[in-house]
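Novice: just the structure for this:
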Amino acid sequence: MRFLLCSAQALERLTNQTGRLLSWFTWAMVLLQSGVVVLRHGFNSGSIALQESVVYLHGAAFMLGLAYALQTDAHVRVDVFYRRMSLRGKAWVNTTGYLVFLLPICAFLLISSWPFAVSSWSVYEGSANAGGLPGVFLLKSLIPLSSLTLALAGLAQFLRALMQLMASERLELTPLSSAKAVLKQAEGVEA
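Specialist: Purely as a prediction, here's the structure:
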């Protein structure tokens, strides 16, 4: 159980750090887009590279932000039944959902997007626009990278739900007097 907790915490730290980095991407995107508007309307000029950098930052913030959204529970959840479930029921739904749906979809995305990114890297694909950024291959690499980071965040959430199920089973198997001790222990581990 300790190993599961340490693994989940390490994966969550990685996701949190990625989320913090992506918040700076959003600020940079706002500043660059403001620069594009000022150049176009104030000085009657523009920069394709500047416009494409906004697109690159937006793609990075969106694709890599999926894992952070999952971890912070900011994703869309249809919880007509979920919100009325017990903690154990929610843990079963989460464990099943991560194992049956999220992780296989992430594996499919990773496997199917890998050749797409590799072929882009093989020619160091650049922008089709004159004056554009030369790193389209980096943008295309976000697809397999985002599926990998989402899978890692999903694995951390799966481990959390699994630990919750294991703790609730212990509570059911122990007498009432020791159930409080197990609960305190589980709360101490979670904190």
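Novice: use CA for all of it now, contacts and neighbours both
Specialist: OK.
Novice: who's in contact with the residue most central in space within the chain?
Specialist: For the chain, the residue nearest the mean C-alpha position is A67 (0.5 Å; CA atoms, centre = their mean). Under the criterion of CA atoms under 8 Å, 6 or more residues apart in numbering, the neighbours of A67 are 15, 146, 149-154.
Novice: gap between it and Q185?
Specialist: Distance from A67 to Q185, counting by CA to CA, to the nearest Å: 29 Å.
Novice: what's around L148, how many residues?
Specialist: Residues near L148, counting by other CA atoms under 10 Å, number 19.
Novice: also S34?
Specialist: The number of residues near S34, taken as other CA under 10 Å, comes to 12.
Novice: do the same with A91
Specialist: By the criterion of other CA under 10 Å, A91 has 22 neighbours.
Novice: so it, which of the three states?
Specialist: helix (DSSP: H, G, I helix; E, B strand; the rest coil).
Novice: just to check, it is in contact with S168?
Specialist: No - using CA atoms under 8 Å as the test, A91 is too far from S168 to be in contact (9.6 Å).
Novice: secondary structure element holding G42?
Specialist: In this assignment (DSSP states H and E), G42 forms part of helix 2-43.
Novice: packing partners of that helix?
Specialist: Here helix 2-43 touches helix 48-71, helix 136-173, going by 3 or more CA pairs under 8 Å, 6 or more residues apart in numbering; DSSP states H and E.
Novice: so which of those is nearest L102?
Specialist: helix 136-173 (6.9 Å; CA to CA).
Novice: for A117, grab the count of nearby residues.
Specialist: 21.
Novice: how near is it to L142?
Specialist: Counting by CA to CA - A117 and L142 are separated by 8 Å.
Novice: Q51 now?
Specialist: When distance is defined by CA to CA, Q51 is 18 Å away from L142.
Novice: sorry, back to before: which of the helices and strands packed on helix 2-43 sits closest to M29?
Specialist: helix 48-71 (5.3 Å).
Novice: right, and F158 touches L102 too?
Specialist: No - F158 lies out of contact with L102 (CA under 8 Å); the separation is 9.9 Å.
Novice: the more surrounded of these two?
Specialist: F158 (25 against 18).
Novice: so what's that one up against?
Specialist: F158 makes contact with 94-95, 98-99, according to CA under 8 Å, 6+ apart.
Novice: what do A91 and S168 both touch?
Specialist: Applying CA under 8 Å, 6+ apart, one finds that no residue jointly contacts A91 and S168.
Novice: quick one: whichever helix or strand S177 is part of to chain centroid distance?
Specialist: Using DSSP H and E, S177 sits in helix 176-190. Distance of helix 176-190 from the chain centroid (CA atoms, centre = their mean, to the nearest Å) equals 31 Å.
Novice: let's compare: structure for the following, please.
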Amino acid sequence: MTQHEDEVVVATEGAPIVAISDPGEVGRAEHNRGDRAVVQVANVFSWLYPILIIAICSQVVLRGMGNNQAWLDDAQWWIYGAAVLIGIGYAVTTNSHVRVDIFYDGYAPAKQRKIDIFALAWLFLPFIILCWDTTLPYALTSIVADEGSDSPNGLHNLWILKTFMNVSFLYIAFATWSAYVRYLSQITPPVWWRKLLYAFPAVAFVVNLVIYYAALGLVLLTSEAGTTARQATRHWFFDTFAIGPEEMKYTVASALIATVLIIAATYALRDKSGEV
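Specialist: As a prediction, this is how the structure comes out:
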């Protein structure tokens, strides 16, 4: 495994040469506003780690004294979960994650950027969107149930952590999109139609979710009182239709068509003043 890291050397007159190894500062000149916002949020949440260390050490001492505190056990998981989730977005922005790729470092910068674009927009971003969609009912159910700790003396209002987990995937998605746009700008002007086209799977997934939840809400609004979401999904729009030997959901087909139309519209409305 290799980890791709850059280093910036800064020298001022009369001062020693300083190597900047902070991932949040390396390549700062290339960062866009989205990248900087991600780094700033992560810098704030990084203070959770010393708090986590204090919580762990305190619990070890208290447990050794026979005074175990269940809420401290819960707090450790809360803090660790929040810090790690925010750290994922930071790692994507700063490219400080571990890259399991023995070939990447030997490629030319342009080829590296193409790999980054494909990995972020076609693989990672759709997965993060899926994580958000999967954890949404998980968080909503916890809120409705006012879920608490399994231990009577633990941290209650567990729905706060589960809701934060769901929201954090939006943060990670934002970090991924910002990094994707930055890499795209290094090989071609990142106009909107290109940003949408080169991230087609992720864009289509988002459009699919918008159509799905909009249709679900419309069916619920027009159905009899007491209709559940599960019952609403029995509407024909959520069914499948045959395409030869294969099947496809109407929502997915609608999303693909809508995505193509959106990209076509952004292309037609593009600024042509800079074109040759």
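Novice: now which residue in structure 2 aligns to Y124 of structure 1?
Specialist: Aligned counterpart of Y124 of structure 1 in structure 2: D146 (TM-score structural alignment).
Novice: surely its match and W159 touch.
Specialist: Yes - using CA under 8 Å, D146 of structure 2 is in contact with W159, at 6.5 Å.
Novice: compare these two and say which one has the larger neighbour count.
Specialist: A direct count of neighbours by other CA under 10 Å for D146 of structure 2 and W159 places W159 higher, at 21 against 13.
Novice: show me what that one lines up with in structure 1.
Specialist: So, by TM-score structural alignment, W159 of structure 2 is matched to F137.
Novice: buried ones in stretch 97-112 of structure 1?
Specialist: Of the residues in stretch 97-112 of structure 1, 98, 102-103, 105-107, 109-110 count as buried by neighbour count, 16 or more other CA atoms under 10 Å.
Novice: in structure 2, what stretch matches it?
Specialist: The aligned range for stretch 97-112 of structure 1 is 119-134, by TM-score structural alignment.
Novice: give me the residues contacting the matching stretch.
Specialist: With CA under 8 Å, 6+ apart, stretch 119-134 of structure 2 has contacts from 166-167, 169-170, 172-173, 176-177, 180, 198-202, 205-206.
Novice: filter those to the buried ones?
Specialist: By 16+ other CA under 10 Å, those give 166-167, 169-170, 172-173, 176-177, 180, 198-202, 205-206 as buried.
Novice: quick check, nearest of these to V100 of structure 2?
Specialist: Ranked by distance to V100 of structure 2 (CA to CA), these are led by T176 at 18.3 Å.
Novice: just give me the match in structure 1 for the closest one.
Specialist: Superposed on structure 1 with TM-score structural alignment, T176 of structure 2 falls opposite G154.
Novice: can you check A108 of structure 2 too?
Specialist: Under the alignment (TM-score structural alignment), A108 of structure 2 maps onto S86 of structure 1.
Novice: measure the residue mapped onto C57 of structure 2 from structure 1 to N129 of structure 1 for me?
Specialist: Aligned counterpart of C57 of structure 2 in structure 1: S34 (TM-score structural alignment). Using CA to CA, S34 of structure 1 is found at 21 Å from N129 of structure 1.
Novice: and M85 of structure 1, by the same measure?
Specialist: 53 Å.
Novice: and what of W92 of structure 1?
Specialist: On the measure of CA to CA, W92 of structure 1 and N129 of structure 1 end up 50 Å apart.
Novice: which of the two has more neighbours?
Specialist: W92 (17 against 11).
Novice: need the contact list for that one.
Specialist: 161, 165.
Novice: residue in structure 1 matching L216 of structure 2?
Specialist: Match for L216 of structure 2 (TM-score structural alignment): no aligned residue.
Novice: after whatever helix or strand L216 of structure 2 lives in, next one along is what?
Specialist: Using DSSP H and E, L216 of structure 2 sits within helix 200-222. With elements assigned by DSSP H and E, the helix or strand that comes after helix 200-222 of structure 2 is helix 229-232.
Novice: so that following helix matches what in structure 1?
Specialist: Against structure 1, helix 229-232 of structure 2 falls on no residues (TM-score structural alignment).
Novice: same question for stretch 39-46 of structure 2.
Specialist: Counting by TM-score structural alignment, stretch 39-46 of structure 2 corresponds to 16-23 in structure 1.
Novice: off-centre distance for that stretch?
Specialist: Offset of stretch 16-23 of structure 1 from its chain centre (CA atoms, centre = their mean): 10 Å.
Novice: buried ones in that stretch, by neighbour count?
Specialist: 16, 18-19, 22.
Novice: that one vs structure 2 - mean distance after superposition?
Specialist: Here the mean offset of stretch 16-23 of structure 1 against structure 2 after fitting is 1.7 Å, by mean CA distance after the TM-score superposition for structure 1.
Novice: neighbouring contacts of that stretch?
Specialist: With contacts defined as CA under 8 Å, 6+ apart, stretch 16-23 of structure 1 is touched by 60-61, 64-65, 68.
Novice: switch those over to TSV; also include neighbour count and distance to G42 of structure 1.
Specialist: Listed next are these as TSV, based on neighbours: other CA atoms under 10 Å; distance: CA to CA, whole Å:
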residue	neighbour count	distance to G42 of structure 1
A60	22	29
A61	21	28
L64	24	34
G65	22	33
Y68	23	37
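Novice: helix, strand or coil for V78 of structure 1?
Specialist: The three-state label given to V78 of structure 1 by three-state DSSP is coil.
Novice: any idea how far it lies from S113 of structure 1?
Specialist: Distance of V78 of structure 1 to S113 of structure 1, given as CA to CA: 28 Å.
Novice: between the two, tell me which one has more neighbours.
Specialist: Under the neighbour definition other CA under 10 Å, V78 of structure 1 and S113 were set side by side, and S113 has more, 18 against 8.
Novice: and for the more buried one, nearest residue in space, chain neighbours not counted?
Specialist: P144 (5.7 Å; CA to CA, 6 or more residues apart in numbering).
Novice: the one you found and T18 of structure 1: what is the separation?
Specialist: Distance from P144 of structure 1 to T18 of structure 1, by CA to CA: 16 Å.
Novice: having no further points to raise, I will conclude here.
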